[in-house]
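[1] next come a sequence and a model predicted from it.
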Amino acid sequence: MLEQPSIKTGLPLYIDEAARTSREAVGIVRSDVVRLLEEWSGSYGVRGSGDGGTDGNGGYGLGDAGGSGEVALADRAQLVRAALTVHNDGVVLAVASTEAQRTARLEALLVSFRDAADVALLAPSKWRGERYSVWDARGHVALRVERAAAGLLGVRVYGCHLNAYCHLPIPSTSSNDTNPYPSNLLNTHDNMRMWVARRSFSKQTYPGMLDNMVLASSFPPVAGGLPHGLSPTENIIKECAEEANLVFSSLADYERPRPVSVITSFMDSQERGWVPDTEFIFDIKLPPSFVPVCQDGEVHGFELLSIDQVSKHLLNGEFMPESALCVIDFLIRHGFIDPSTEPGYMNIISGIHRPLPFPGPRYNFK
């Protein structure tokens, strides 16, 4: 995990000049990205309003995201100025009246990064065609950012993870006991098992690594995440059906997922860049007879593991990063990791509950 970035390692990202004045940042732009922006704009410390373009979207439509080759050198400065302005104390998005305008202008610049042969920051193979929502200090969506570029701008990202577990019945050893499954043996640490998923080997990120049984790894408006107007709980229930064939059609089906925790971290990922991450965590206790079935091709397969096996996979680095933190949180809450046996207990607790300086969503749709 990364120590909190500062102005020495990047510049704060602001929605507008008012946010810059009040120091309400929504991200932190890495120093190498800042240098590239200054090079493309033709000077260091670009000044001006950044209000460019000839139409409501700064002259660049969202439909251009497919890419059409490199942008001419003379147009690079226009792309930068249409999207943002670099100041000594921060990067400010161009003047725009709507979220769609900010999104379109910034995405046009990101597409050019992706397609430029002399820029290695955003590989075409990593482009997802999905967008993270970025919230301002008032809880409104200010813009949406291509998922693959979120780490360049250090904007806050989100996910929902489900820890699915069961207790295997332990037969009685007493010949006089008419109940083969004594109640005092049904909920012990020794017979707890956790369902884990192995990610598809064709996934763009962390192929073949272990994962929670169900997760929504982002909050874009479409594909694989939390649609607007859908709460984390509603989202995880939706993903249960799509990823594991776990359907809650009636109250009698299964115990429903319970929201149990939120973890926050600031990761420095070679694959994804700077990631201020927030994960909503849910637990569900399933009957031993339940077996998950992949429905959407995102998962190679599921495994039912003992806690010892889960711990070994964690220590071997076989879980994707966010899922590893979610499993650690589960082990803490269920008493498998405690201060009497783990010397780094306090550091672990603080490490998965880092204060993040950027605003997040507010769920008040009802």
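    Received the coordinates, thanks.
[2] from now on I want contacts and neighbour counts done on CA atoms only, so please keep to that.
    Noted.
[3] how about residue 335, secondary structure?
    coil (DSSP: H, G, I helix; E, B strand; the rest coil).
[4] can you get me a residue count around it?
    Neighbourhood size, residue 335 [other CA atoms under 10 Å]: 10.
[5] how much space between it and residue 342?
    Per CA to CA, to the nearest Å, residue 335 is found 11 Å from residue 342.
[6] now swap in residue 150 and tell me
    Separation of residue 150 from residue 342 (CA to CA): 34 Å.
[7] looking at the two, which one has more neighbours?
    residue 150 (23 against 11).
[8] could you point out which element follows the helix or strand encompassing the more buried one?
    In this assignment (DSSP states H and E), residue 150 forms part of helix 150-153. Once helix 150-153 ends, the next helix or strand along the chain (criterion: DSSP H and E) is strand 157-167.
[9] about what we covered before: got the contact list for the helix holding residue 150?
    For helix 150-153, contacts defined as CA atoms under 8 Å, 6 or more residues apart in numbering pick out 13, 27-30, 33, 121, 132, 156-157, 272-275.
[10] ok, second structure coming up, stack it against the first:
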Amino acid sequence: MLSSAAAPFLRHIERCRNVTLPAGRIPLLHDGLSIGLVDPACLGWLAAPAEMGLLEIGDGHITLPDGQGLSQISHMLAEQERYVPFHEWFDVRSPDGTIIGQIDRALIPVFGVEASGVHMNGLVQKKTGLHLWVARRSPQKRLDPGKLDHLVAGGMSSGLTPEETLVKEAGEEASIPTALARHASHASTLHYAMTRPEGLRRDRLYCYDLMLPEDFVPQANDGEVESFHLMPVGNVFQLVRDTDDFKFNVNLVLLDLFLRLGMFDKQDSLILAETLHG
């Protein structure tokens, strides 16, 4: 059983795993394997793609004959104003990891396909202890405006590896030089499935650590960040424990960091780690 000191962290894991799949959604199949879970409320959207043979709507499932049709479906639904596109393309993969097509990022939660992203802990070792760079999201962000965030975080666009995504986002979001960003080390990979206002999120997060020089000061490049703040890790720990100020999935990556830093006692660490990575 978790101690009273560690119990508050559990809510962040539960929040990001608030759904039991398939959760009433319709399986999206390709080559007989499930690649997504479609929101039944959006079934009417698929009439036109079905008429063109891009989808086959069956009894209790939807079949995608050709994965390359996903991009056509994305364009078609955008033209019909069924959704507001990001104009950012993500790869859709089969269960074995094979890329079968691309989809607009905004449709991912509608079709319930798995998405990947990277999160990086930007760490600074000072004489007074370990510190973490924290970003505040722009109030103009479509999702979670104004929330606290990692120094670097972003979705894995089509054609990019996690490492390439990290370098790209590091330059765009915090002006971290490529040579420095490449020193980031992969620490863990997290998974979760949750329902959100935008739909079903089935995310895979590649988590990285990067030790930054004391004199490094991040600068926003793409307008997605309002400000940056260097905070003692202990203060970040308290924020995660006591508030919901951080974007929902950032809490999971920070909890993973706290576990690796040994900031919980042994029993709490075992329970939290099993719950987080289970």
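    Sure thing, it's come through. This one's a predicted model, so the numbers in the text were calculated from it and none came from an experiment.
[11] quick one: contacts for the equivalent of residue 86 of the second structure over in the first structure?
    Taking TM-score structural alignment, the alignment pairs residue 86 of the second structure with residue 128 from the first structure. Listed by CA under 8 Å, 6+ apart, the contact set of residue 128 of the first structure reads 146, 147, 148.
[12] can you tell me which residues contact residue 67 of the second structure?
    Residue 67 of the second structure touches 30, 100, 101, 102, counting by CA under 8 Å, 6+ apart.
[13] measure the counterpart of residue 263 of the first structure in the second structure to residue 13 of the second structure for me?
    Following TM-score structural alignment, the counterpart assigned to residue 263 of the first structure within the second structure is residue 190. To residue 13 of the second structure, residue 190 of the second structure is 11 Å away according to CA to CA.
[14] just the buried ones from the contacts of helix 150-153 of the first structure, in PyMOL syntax?
    To isolate the buried members of the contacts of helix 150-153 of the first structure in PyMOL, using 16 or more other CA atoms under 10 Å:
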select buried, resi 13+27+28+29+30+121+132+156+157+272+273+274+275
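[15] from the contacts of helix 150-153 of the first structure, which is closest to residue 319 of the first structure?
    residue 272 (16.0 Å; CA to CA).
[16] hang on, the closest one packs against residue 147?
    No. Taking contacts as CA atoms under 8 Å, residue 272 of the first structure lies outside contact range of residue 147: 9.4 Å.
[17] most surrounded residue in the contacts of residue 67 of the second structure?
    In terms of neighbours by other CA under 10 Å, the contacts of residue 67 of the second structure top out with residue 102 at 23 neighbours.
[18] counterpart of that one in the first structure?
    Residue 102 of the second structure maps onto residue 144 in the first structure, by TM-score structural alignment.
[19] neighbours around the nearest residue to that match once chain neighbours are set aside, how many?
    Nearest in space to residue 144 of the first structure, with sequence neighbours left out and distances taken as CA to CA, 6 or more residues apart in numbering, is residue 133 at 4.5 Å. As a burial measure, residue 133 of the first structure scores 29 neighbours (other CA under 10 Å).
[20] quick one, what contacts residue 133 of the first structure?
    141, 142, 143, 144, 145, 219, 220, 221.
[21] among the residues you listed, which are located in strands?
    Among the contacts of residue 133 of the first structure, the residues falling in strands (DSSP state E) are 141, 142, 143, 144, 145.
[22] and of those, the nearest to residue 249 of the first structure?
    Of all those, residue 249 of the first structure sits closest to residue 141, with 31.8 Å by CA to CA.
[23] just to check, the closest one is in contact with residue 132?
    No. At 9.9 Å, residue 141 of the first structure does not count as touching residue 132 under the criterion of CA under 8 Å.
[24] helix, strand, or coil at residue 332 of the first structure?
    helix.
[25] verify the stated contact: it with residue 339.
    No. The criterion here is CA under 8 Å, and residue 332 of the first structure misses it with residue 339 at 9.5 Å.
[26] these two: who's more crowded?
    Per other CA under 10 Å, whichever of residue 332 of the first structure and residue 339 has more neighbours is residue 332, with 16 against 11.
[27] what's the match for the more buried one in the second structure?
    Here residue 332 of the first structure is matched to residue 259 in the second structure, going by TM-score structural alignment.
[28] is it true that that match touches residue 273?
    Yes. Under the criterion of CA under 8 Å, residue 259 of the second structure makes contact with residue 273 at 7.2 Å.
[29] common neighbours of the two, please.
    Counting by CA under 8 Å, 6+ apart, nothing touches both residue 259 of the second structure and residue 273.
[30] how about the helices in the second structure?
    Listed in chain order, the helices of the second structure (DSSP state H) span 10-16, 47-51, 69-79, 108-111, 162-174, 178-181, 233-242, 250-260, 266-277.
[31] so what does the first one touch, helix or strand wise?
    Helices and strands touching helix 10-16 of the second structure, as assessed by 3 or more CA pairs under 8 Å, 6 or more residues apart in numbering; DSSP states H and E, comprise strand 185-196, helix 250-260, helix 266-277.
[32] thanks a lot, see you next time.
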